[in-house]
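Curious how this folds, go ahead:
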Amino acid sequence: MQKISKMTGKSSNSENTVDVILIGAGIMSATLGVLLKELQPDLSIEIFERLDVAAAESSDAWNNAGTGHSAFCELNYTPEKADGSVDTKKAVAIAESFEVSKQFWSFLVKNKIVGAPEDFIKGIPHMSFVWGEENVKFLKTRYNNLQKSNLFKGMSYSEDPKQMAEWMPLVMDDRDPNEKVAATRMTLGTDVNFGALTRMMFNHLQKLDQVDLHFHHEVRKLKQKNGFWEVKVKNETTGKKRLIKSKFVFIGAGGGSLPLLEKANIPEGNGFGGFPVSGQWLKCVNPEVIERHHAKVYGKASVGAPPMSVPHLDTRMIDGKKALLFGPYAGFSTRFLKHGSLLDLPLSIKINNIRPMISAGLDNLQLTKYLIDQVRQSPEDRMVALREYLPTAKMEDWELETAGQRVQVIKKDEKHGGILEFGTEVVTAADGSIAALLGASPGASTAVSIMLTLMERCFKDQIHTPEWEQKLKQMIPSYGIQLSGNAELTDQIRNETSEVLKLEVPELA
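The predicted structure follows:
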């Protein structure tokens, strides 16, 4: 994009012109805002959020985003191929991205940009657990393949029930002794409260010059005119509307990003659609049960299940208290946001994306059937699923909790017409003046890498200048260097971030 000019006042032309507009007060906007203000402190930034608090949708701890997704335990990141081999490319890439995030968070802690690390990140073992001959074979193959990458150094594998009972006593209690089981364990795993981290970053941004955060403001229109984006915003409290201009706009509104991208009407956004998937948790309400489990234990998804529905028995720290969740159970709603409208999905269907959406729908009938079955589940059905991971589970110890909405990306495809993507997609205009983030998992955990990719596209004139590169190296010491294949640097980085973030250094297997 055209280089953003440095300014000494609130704006270059008028009080209604700023350098950067961020739409949505989630982890993505917070990360980008902090990065840009560190790189160029005199930028003016306005942030608009339709709710009355930051991180209330996808970034909130109850709304799915609670695991430091580092691919240590998430089996959907290592798909099994038809020949029985296991593809680890995505897992290695996610593990590397999470190391980048930890470096940035360490910089934030050291420079007192955020508070104490224990207020948003905790060390907790990440485990994968499977049963049955075929699944055990898969997990062993996955483990062996991951050992080829230095990013998975310290992972342990076991088929010994006694060993697993030490790792996860609740999971092994009262389990059939003849059942063939296996597990992997990574002590470097983390639990991240992205809601707390996001609010810390916004608290910092609000204290800086030329940064304004507006809650209860909804973006109604986006239009590019004379080299600027004209953004019409409505104050939902007063009803007052405002037109603000900016050279650069980032749409980081979670499930609300697709409708806003459609309003921007850029060619690069044509053909994108969204498929919403809702979720629910079983939340443990028995303190004794909560205290007996200290791990994130992930299993294999059911056939036809979306990646966000990979079952896990998950220890989390929420609002300073230890919590235990199981799920998520998937469901279907036409809302794109937890606090959205039932008209979100139908209103998102346009002439340019109707074919990809129909094609993706026809190719994913199994997913549709799965979601229908999930919606029809009774409390007893949910307990059956829980008891596969916690055989001694009692219904009175668990309550149903609504999780967040995820909008999976549908995009054009020459062969199929349209395909359903289970990941994140950064859509940028050719001139780099506007960018939108679509999709879901691993999302928040890889926010720093995603925003670096965005800046490579949208701030290409600045990002390779000596000033920006030097500053990026201060924030992310491995910037520009691949950690995968560089064991010595990985160990150094992990030791440093573990010390700053007060995490365990991984055990050697």
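
CA atoms for contacts and neighbours, from now on please.
Fine.

how close does W468 sit to M475?
W468 sits 11 Å away from M475, going by Cα to Cα, to the nearest Å.

brain fart, H69
21 Å.

More neighbours: the two, which one.
Taking other Cα atoms under 10 Å, H69 and M475 do not tie; H69 has more neighbours (25 against 21).

was I right about that one contacting A447?
No. With contact defined as Cα atoms under 8 Å, H69 does not count as touching A447 (10.9 Å).

Can you mark which positions in stretch 431-448 are buried?
432-448 (16 or more other Cα atoms under 10 Å).

for stretch 334-352, that is, sorry about that
Of the residues in stretch 334-352, those buried (16+ other Cα under 10 Å) are T334, R335, F336, L337, K338, D344, L345, S348, I349, N352.

which two in the residues you listed are spaced the farthest apart?
Farthest apart among the buried residues of stretch 334-352 by Cα to Cα are K338 and N352. That separation is 26.1 Å.

Also this sequence, please, to line up against the first:
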Amino acid sequence: MTSSATTAGAPTGADVDVVLIGGGIMSATLGTLLQQLEPSWSIRIYERLDDVAQESSNPWNNAGTGHAALCELNYTPERKDGSIDISKAVAINEQFEISRELWQHLLATGRIKDDSFLSNTPHMTFVRGEKNVDYLRRRYETLRVHPLFRDLEYSTDRATVGRWAPLLTTERDADEPIAATRATSGTDVDFGNLTRQLVDGLLANGAELNLQHEVKSLKRTKDGRWRLRVKDRSWNARNRTSTVTAKFVFVGAGGGALPLLQSAGIPEIKGFGGFPISGEFLRTDNPELVAQHQAKVYGKADVGAPPMSVPHLDTRVVDGKTYLMFGPYAGFSPKYLKKGKYLGLITSLRANNVTSMLGAGLKNLDLTQYLVGQLMAAPETKFQALQQFMPTAHPKDWEKLTAGQRVQVIKRDADGKGVLQFGTEIVTGAEGSIAGLLGASPGASTAASAMVDLLERCFPWRFTKWRAELASVMPSLDGVPADASTIDATPVPETPYLHADGVLDAAVYDSQADSRI
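I've put the predicted structure just below:
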């Protein structure tokens, strides 16, 4: 982001319609939608680092996969009777299609300049051993009858798999059973590139961006707005701390979302905790290797491994250059952000979430054992995981990268105890003036769907009007069910503007116009 795209810090007492905390893909997507729906609303973005897309949206801090469930096995679990549950895969595929439709609209209307963030990259699943081969066959047979997956291919033939991805079969034991599926419609997404283009579009249409500005706390005012205390982190700042008052606040700060929502004091965040998981990848730009692999190839996670640790060998296109990346290797850091404080986990503890955190820990001892095993593993042992995918891999060709922090959601279950959730969760205040996003995968790939869901919860009195315009931009919104396993299905909160049957009370609505956007 160029310096001309940033604005000075907001003066004390300045009022704005919408504040977006965090300069990542979620804030950029929500801001873009709001600016299209309500172009007269003022929008201000606060980002604590010196550019946008530097945490989870940075291309080297995530896998860059357009998650469409074409290759990710954790989205197609096996039931006890041996059948394959594809409901989550279907929902994620539909949600990614909504994102694709939004991006296409923004390209057609000039809101983003080009599609350099999107590369056609086949998605593959690769497994070894008779048991896994049998599972992949049953998964393929279940998925292929669904229209969204009709182009999926399956093979156990070594020559065919070798044509799809030569590095998987070269010098592999000829007696080892293998199988693979391939979807040529897959993509690689540079979410850093996309985020920058979205933010540039926001700025060109009147939004403000404040880099090196960190929101430290939020407090509800008597008139229903939010007062944000903002710290200017730039080295030459004249006024280190300022305040801004906003009518609506979105906390899209990745791992930093939980403590900010806690500072807001909304009851809906009580009981929530977060478990940070770090990770490492191996990367190569060796032209000879890159030329032999044009695919994202996902395998099967080890027993006890979290879904985000599913091994994969990916083609990555970043800033126009092609790389291969393998991982992730799990790690641990108490930070909630990669460029955050080491006390992130400790300072998030509250009396209302300690029980949830402890309960989740006791229920996930296998995860703890897995993380400890990964941390203690020798480099040679870790490299063997790559060689299981690519038998000819040699350490001299690969360098290590530290991935972004992923903070897995911990929440209370029906028994009031803690449960670790692998997915994303939208948390909204009861009155709809504040919302935040917690969690990780599939995350960025379903940003459009998640932010539409947020709009419906936070602005129910306006959403009826917005719905037609949103559907014209993203036709797949009509008839696409919410995925309760990845997005919180809390009902739209009651508001004083709606009767119990959902009909708008115009008199009450008009009488409260001053306290509402």
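
so which of the buried residues of stretch 334-352 of the first structure comes closest to R175 of the first structure?
After measuring these against R175 of the first structure - Cα to Cα - the closest member comes out as K338, at 36.9 Å.

Does the closest one touch V407 like I think?
No. Assessed by Cα under 8 Å, K338 of the first structure is found out of contact with V407, at 10.8 Å.

What is the burial count for the nearest residue to R172 of the second structure once chain neighbours are set aside?
Closest residue in space to R172 of the second structure, ignoring its immediate chain neighbours: P391 at 6.0 Å, by Cα to Cα, 6 or more residues apart in numbering. Counted with other Cα under 10 Å, the neighbours of P391 of the second structure add up to 17.

helix or strand for P391 of the second structure, which one?
Following DSSP states H and E, there is no helix or strand that holds P391 of the second structure.

residue contacts, it?
P391 of the second structure sits next to L167, L168, T169, T170, E171, R172 when contact means Cα atoms under 8 Å, 6 or more residues apart in numbering.

And the buried ones among these, selectable in ChimeraX?
Only the buried entries of these go into this ChimeraX selection, using 16+ other Cα under 10 Å:
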select :167,168,169,172
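
now, among the contacts of P391 of the second structure, which is nearest to D413 of the second structure?
Distances from D413 of the second structure to these, taken by Cα to Cα, are shortest for L168, at 41.5 Å.

Trace the closest one over to the first structure, please.
Here L168 of the second structure is matched to V171 in the first structure, going by TM-score structural alignment.

mind checking how far its match is from S309 of the first structure?
19 Å.

Spell out the secondary structure type for the counterpart of R406 of the second structure in the first structure.
Counting by TM-score structural alignment, R406 of the second structure lines up with R406 in the first structure. Here R406 of the first structure takes the strand state, with states given by DSSP: H, G, I helix; E, B strand; the rest coil.

ok so, going back, adding distance to L51 of the first structure and secondary structure, write the buried residues of stretch 334-352 of the first structure out as CSV.
Below are these laid out as CSV (distance: Cα to Cα, whole Å; DSSP: H, G, I helix; E, B strand; the rest coil):
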residue, distance to L51 of the first structure, secondary structure
T334, 19, coil
R335, 15, coil
F336, 14, coil
L337, 11, coil
K338, 11, coil
D344, 16, helix
L345, 20, helix
S348, 21, helix
I349, 24, coil
N352, 30, coil
